[in-house]
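**Student:** Coordinates only, no sequence provided:
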């Protein structure tokens, strides 16, 4: 297997990121969510371009092909894309008292089980730690929960996020100390 490389995303990467997210939502949530829940989840998932502007969104590539993406944030928003129904809060977090956020993690279905998610988590955790955060939190999809548990994240609460369609989408708020 060819080595993976990583870099920060730029605005020019947005179309490729959006396409990867669509493939991941379509393929990787089956077996965890019903078709109605998958459709509703699109309203609260997706890319938050603020992460790209903040230079906190990573791409993982193999031989120039986008294999996965994900980021972290020093802003209060916990999850959701630009056009989503998720609550938005651009307030800057206090790294001494509040956890950073792990955000918008996706792996291309053709690259699952190759360490992409773990690499993105490590990049995000290292960057958040360097920025002074002692803890991070995320909103896990049910399909992502096993990865986060294996990486040391602990459940804080189970939620049912309501999308505009009225179909609740289950999720798990999780956290991890970075010490």
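**Tutor:** That came through, no problem. Note that the structure is a prediction, hence the values are computed from the model and not measured.
**Student:** From now on I want contacts and neighbour counts done on CA atoms only, so please keep to that.
**Tutor:** Fine.
**Student:** Show residues contacting the helix or strand harbouring residue 22.
**Tutor:** If you go by DSSP states H and E, residue 22 is part of helix 14-28. By C-alpha atoms under 8 Å, 6 or more residues apart in numbering, the residues outside helix 14-28 that reach it are 38, 42, 46-47, 66, 68-69, 106-109, 143.
**Student:** okay, now the one to match up with it:
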């Protein structure tokens, strides 16, 4: 029986990552968003390939299957993918003054409740800590909020619209100290 194996993502993983993201958005956001909001959320979610280039994006596999993915960033962008309507900011953060970012966390619906999200978060937290960061922030979806709270993240602010979408898609800015 295969086991969950984490590793840094490569460009060759991009098609599988995008497929997992699509399945996760469609399935895991359904209890929290209307169908129109799910469609609109694609304009604020997705893969930022800068994370792969920066070597800060992880995938978790189970045999040949991609179970989940997610990363962290030392850049200023809080959320948003390559194709999103969000303006990204590639400015490098100061680890002594700024919070690193948790970015683009997705679990394939076939692998929920198996520790994939916790594994990716732990990898991100360890890597950000090793880079000198003392705090993390993220823009969480409503579907991700329970996991992040269970992992020690606290609400900073509720956001009625993560991007200029119609209909608006709510989010939650969250943070955690890396003590």
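**Tutor:** Good, I have the coordinates. Please read all numbers here as calculations on a predicted model, not as lab measurements.
**Student:** Drop the TM-score for these two in here.
**Tutor:** Overlay of the two chains. TM-score (TM-score structural alignment, normalised by the length of the first structure): 0.97; 179 aligned residues with a C-alpha RMSD of 1.1 Å.
**Student:** Mind listing what's buried along the helix holding residue 22 of the first structure?
**Tutor:** Counting neighbours by 16 or more other C-alpha atoms under 10 Å, one finds that the buried residues in helix 14-28 of the first structure are 17, 20-25, 28.
**Student:** out of the residues you listed, who's nearest residue 139 of the first structure?
**Tutor:** residue 25 (15.1 Å; C-alpha to C-alpha).
**Student:** returning to that earlier point: tell me which two in the contacts of helix 14-28 of the first structure are the farthest apart.
**Tutor:** 38 and 66 (22.9 Å).
**Student:** mind checking how far residue 109 of the first structure is from residue 150 of the first structure?
**Tutor:** Residue 109 of the first structure sits 19 Å away from residue 150 of the first structure, going by C-alpha to C-alpha, to the nearest Å.
**Student:** And the two? Which one has more around it.
**Tutor:** residue 109 (17 against 10; other C-alpha atoms under 10 Å).
**Student:** Distance check, the more buried one against residue 63 of the first structure.
**Tutor:** Relative to residue 63 of the first structure, and taking C-alpha to C-alpha, residue 109 of the first structure is found at 16 Å.
**Student:** Check residue 49 of the first structure too.
**Tutor:** Applying C-alpha to C-alpha to residue 49 of the first structure and residue 63 of the first structure gives a distance of 25 Å.
**Student:** who's more crowded, those two?
**Tutor:** residue 49 (16 against 10).
**Student:** so the more buried one sits right up against residue 80, yeah?
**Tutor:** No - look at residue 49 of the first structure against residue 80 with C-alpha atoms under 8 Å: they stay out of range, at 10.5 Å.
**Student:** Now do the shared contacts for these two.
**Tutor:** In contact with both residue 49 of the first structure and residue 80: no residue, using C-alpha under 8 Å, 6+ apart.
**Student:** Superposed on the first structure, what's the mean shift for stretch 16-23 of the second structure?
**Tutor:** Mean deviation of stretch 16-23 of the second structure relative to the first structure after superposition (mean C-alpha distance after the TM-score superposition for the first structure): 0.5 Å.
**Student:** about what we covered before: how about residues contacting the very next helix or strand once past the helix holding residue 22 of the first structure?
**Tutor:** Next along the chain after helix 14-28 of the first structure, taking DSSP H and E as the criterion, comes helix 35-41. Residues outside helix 35-41 of the first structure that contact it (C-alpha under 8 Å, 6+ apart): 25-26, 29-30, 163-165, 167-169.
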